[in-house]
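Visitor: A predicted structure for the sequence below; I have some questions about it.
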Amino acid sequence: MPELDVILRGGLLKGRIHLLEGKPGTGKTSIGMQFLVKGAEQRERCLYIALSETEQELRGTAESHDWSLDGIDICEIVPVEANLADQQSVLFPAEVELSKTIKLITDCIEKYNPTRVVIDSVSEIRLLAEDAMRYRRQIIALKQFLLKRDSTVLLLDDLTAEPRGYELESTVHGVILLEQRERSFGSVRRSMRIIKMRGADYQSGWHDFAITKNEVLMFPSLIADEHHKEFAHEPISSDIPEMDDLLGGGMVRGNSALILGPSGAGKSSLALQYANAAAKRGERAAYFSFDESSETLLERATGLSMSISDAIKRDSVHWERINPTRISPGEFIWKVRRQVEDRDVSIVVIDSLNSYMETMHEEQALMLQMHELLSYLSNMGVLCLIIVGQTGLLENVHDPLDVTYITDTVILLRFYEADGAVHKAISVVKKRPGRHESTIREFTLTDSGVQVGPQLHEFEGVLTGVPRFIGKGGHEGNVPK
């Protein structure tokens, strides 16, 4: 699992004992199994010791992931007290039961002499011990035995024992905690963190992960300061001279821009214009859509004479529909990183921030994660365009998120009424660094594409939605002469 190795700053230390703990259903067996599958692929001797599941159940789990258990030995051990054939009318003393089970485990390890071992689960051993001191003594004895074998060991614990004890956590070298949280709607949210990793560095904090059909995917939390790339701080053209003039020469690589406006004002079309322009220059762009389907996007692009379909086919533009009810914030950020680091995209479009925030309202620190993502994209020289929909159409338009502070540039789109028709206007209200026009220009979407027209200098109050005509002779394209 290379992503877990990133979190662990290189991977699990060899020859050490690590604890993977979490309540039932959090993914311990799947992670432990993939740990062995990867080891078998490298021709290492791998052993799965099952105390709570049968070999048939384990093979069923592997088949559900399309994993092959070839090269992995499975040792199915039934604890003495759970084996009906061995029970007597006079119960075994707890010490005898525990010692016999530990002996079965050590015999199995000596028989197969593995490089990697998974013991699932030590909860069964805790139940046999009955007493915390007896449990700790047997765990230390097992630890000394395993260290002499120079095996890398994963102990699985389902945290079902009450009251909770920490004898095992204090004994092992590393502890990884898994959690899952149900959302009111959508898939379960899975996350993990490293509690300790004795003698090794690791990335602290919570990290999202997902269990898919073929693998367990970890999504290391983003630390923007760890990523930097040399790039020229040069303007990026929209291929619309008037738009570039409005922005004082264009947006700059490594900057971020918020495109604000009510529904239907042309926010996505403007963002698509930048992606299309990048593709025409031989660069790559990534477009992440939370709202519309690929069919709607391609229909929109065709109506604006954009060759987005061809750009997607030749991999110049990556378009991906994101379902926020089925994805975690960490997975989304990881998808963006893969486009930046694997495909070297120069533009990232997030459409829209409203859907991202509103459908993940149960998540914590979403805005902090978005701020870290923008810092990362800035360090990597990527222009990020974020679309935010505003409520209302003409009057009383307002921003439900109030996030203009997180980006370098803010582009404002508005509807306005003039002479019995609805028109669109565009303005730049913020840009750093550098200057920009303070004008309000006409904005239209035509069969020829996105167009930015002349300054609306004969109108007052355009951004209110109901402007007042103050010029003479009207304004061509807005009020007929």
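Guide: Perfect, I can see it now.
Visitor: contacts and neighbour counts: CA atoms only from here.
Guide: Fine.
Visitor: Excluding sequence neighbours, find me the nearest residue to the residue nearest the centre of the chain.
Guide: Nearest to the mean C-alpha position of the chain, by C-alpha atoms, centre = their mean, lies Glu331 at 1.7 Å. Excluding its sequence neighbours, the residue lying closest to Glu331 (C-alpha to C-alpha, 6 or more residues apart in numbering) is Phe219, at 5.8 Å.
Visitor: Second structure follows, compare the two:
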Amino acid sequence: MDDSPDQSSPLSATGVVGLDNILGGGLTPSRLYLIEGNPGSGKTTLALQYLLEGVRRKEPCLYVTLSETKAELTAVAKSHGWSLEGIEIVELTASEAELEPDNQHTMFQPADVELGQTTKAVLAEVERVKPRRVVIDSLSELRLLAQSSLRYRRQILAFKQFFTGRECTVLLLDDNTSSAGDLQLHSIAHGVISLEHLSPQYGSERRRLRVVKLRGQRFRGGLHDFNIATGGLDVFPRLVASEHVEGRERAMLTGDVPELDRLLGGGIDFGTSTLLVGPAGCGKSSVAINYARAAAARGDRAALFAFDERSETLLHRAAGLGMDLRPQLKNKTLTLQQVDPAELSPGEFAATVRKAVDGADGHAPAKVVVIDSLNGYLHAMPEEDFLTVQMHELLTYLGHKGVVTFLVLAQHGMIGSMQAPVDTTYLADTVVLFRYFEAHGEVRQAISVVKKRSGKHERTIRELKLDNGIRVGEPLKEFRGVLTGTPTFDGEGDTLMGPANA
């Protein structure tokens, strides 16, 4: 049998936008596919969405259930606000009569009777309905009835030949309860989609899917996060930055503090990322908000994603520094989204940022993105080892889109030797370093730019002060060892900006 896709036939859309994106448009019609995953991973929901998409396209649809009842399927659909009208549902589950002692098989093996009856019933319903889309749920029942792997394989091969000759696209659901990782099915099916259901030590459950196999068709490999919400599966395709390369004119973002712009060599280039790194409370978020507010005031949308701070606290703190964000929030040039890291997967967060940048969230496309902070993003990761890889793809994508990105990263410690939970300094185009230091018996703040790929910058260390606004002082030329936290004063004058609490 020829397994090459029929290029003259349009692809069979799954009804899940993100999954269709991963598959390159949908499934090749008139083929047999395996949807595998543990119970609760979303197989039934995906199957129903596939059939409902067929109903919208005026295609006959058939759902053959060997385990769940029609009432249970109807309840699942109702929870998503769906109606199963237009889908033919055939129940081949055991009836109450099977519980009677007289109906229990004693002389024959169940496989000798029940498998043949089940197969005959399935084929009869297909001949009656003549569907274009078919779901069989689940293969575990057929595997148990067949008892031997040889008979089971022959049964699936017979199904494949039967359905292909009738132009049916078939989804076989397998819950992995009878045999984990059945490679026999993988070899028979035209495509295999695997669903995973993970339970982290804290926070909400995580779900991921992977296209294990898809013959004759390009697809986006790897793991893709997804959620099951009211309305079905919401799939977040893995971000591939190289698919979004765009030519951009060079421009520069300036803020409301001229001394800060001079420290950065005039401002920050669009299409670059800036890492603000230092101990907690030293002014990192305030500097990022300063640039976001300045962009919004000029009409360029800025999107703030706050992992660590409540929205009310952030707005109150910004107002105390003379940055009232309410006008920009009101006219939607500034959007603020509070993110709960315990409830968010990395794929969903990347998809949320993409919607803001593409303008797919109902607002103008964002030109400035603030992620506050990377520490919160790190806590949202089930596998910390892959944080830098995913962040690299996200930053590269934002760079291709000409977006200015601010990343806030809090280091462990307050003064002296400090460490970051993850090293992302090599990913950012610009790195701004914040430090506390002691002078005249007071704790003060210092700011310096240690890296800027896109141009020149000052190499001085200046004092940073947060009172009624953001103030940047003169270079601390008369101090030595400021970055250590306990500097030595070598001069005669004093370049500090008055008392720290003034």
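Guide: Okay, I see it. This is a predicted model, so every value here is computed, not measured.
Visitor: can you give me the helices in the stretch 151-300 of structure 1?
Guide: Using DSSP state H, counting those that start in this stretch, the helices of the stretch 151-300 of structure 1 run over residues 167-171, 241-246, 267-280, 294-303.
Visitor: repeat for the stretch 1-150 of structure 2
Guide: Applying DSSP H, counting those that start in this stretch to the stretch 1-150 of structure 2 gives helices spanning 17-23, 43-56, 70-79, 110-129, 139-146, 149-164.
Visitor: Lys120 of structure 2 corresponds to which position in structure 1?
Guide: The alignment partner of Lys120 of structure 2 in structure 1, by TM-score structural alignment, is Lys103.
Visitor: circling back: what does the residue nearest to Glu331 of structure 1 correspond to in structure 2?
Guide: By TM-score structural alignment, Phe219 of structure 1 lines up with Phe236 in structure 2.
Visitor: Equivalent analysis for Ile49 of structure 1, please.
Guide: Using TM-score structural alignment, Ile49 of structure 1 lines up with Val64 in structure 2.
Visitor: quick one: contacts for that match?
Guide: 89-92, 122, 134-137 (C-alpha atoms under 8 Å, 6 or more residues apart in numbering).
Visitor: Pull out the buried members of these.
Guide: Among the contacts of Val64 of structure 2, those classed as buried by 16 or more other C-alpha atoms under 10 Å are 89-92, 122, 134-137.
Visitor: Surely Glu393 of structure 2 is in a strand?
Guide: No: under DSSP: H, G, I helix; E, B strand; the rest coil, Glu393 of structure 2 sits outside any strand and is assigned helix.
Visitor: Counterpart of it over in structure 1?
Guide: Taking TM-score structural alignment, the alignment pairs Glu393 of structure 2 with Glu372 from structure 1.
Visitor: Which stretches in the stretch 401-502 of structure 2 count as strands?
Guide: Along the stretch 401-502 of structure 2, counting by DSSP state E, counting those that start in this stretch, strands occupy 404-410, 430-439, 442-452, 461-466, 470-475, 479-480, 488-489.
Visitor: From these, pick the one with the highest average neighbour count.
Guide: strand 404-410 (a mean of 26; mean count of other C-alpha atoms under 10 Å).
Visitor: quick one: it to chain centroid distance?
Guide: Here the centre of strand 404-410 of structure 2 is set off from its chain's centre by 19 Å, with C-alpha atoms, centre = their mean, to the nearest Å.
Visitor: cool, stretch 63-73 of structure 1 as well?
Guide: The chain centre lies 27 Å from the centre of stretch 63-73 of structure 1; the measure is C-alpha atoms, centre = their mean.
Visitor: Which residue range of structure 2 does it align onto?
Guide: Under the criterion TM-score structural alignment, stretch 63-73 of structure 1 matches residues 78-88.
Visitor: how long is that stretch from one end to the other?
Guide: Stretch 78-88 of structure 2 stretches 16 Å from its first residue to its last (C-alpha to C-alpha, to the nearest Å).
Visitor: before we move on, the earlier item: burial check on the match of Phe219 of structure 1, number of neighbours?
Guide: Phe236 of structure 2 is flanked by 26 other residues according to other C-alpha atoms under 10 Å.
Visitor: check contacts around the match of Lys120 of structure 2.
Guide: Lys103 of structure 1 sits next to no residue when contact means C-alpha under 8 Å, 6+ apart.
Visitor: one step back: which residue of structure 2 sits opposite the residue nearest to the centre of structure 1 in the alignment?
Guide: Under the alignment (TM-score structural alignment), Glu331 of structure 1 maps onto Glu348 of structure 2.
Visitor: Look up which helix or strand its match falls in, please.
Guide: Using DSSP states H and E, Glu348 of structure 2 sits in helix 346-358.
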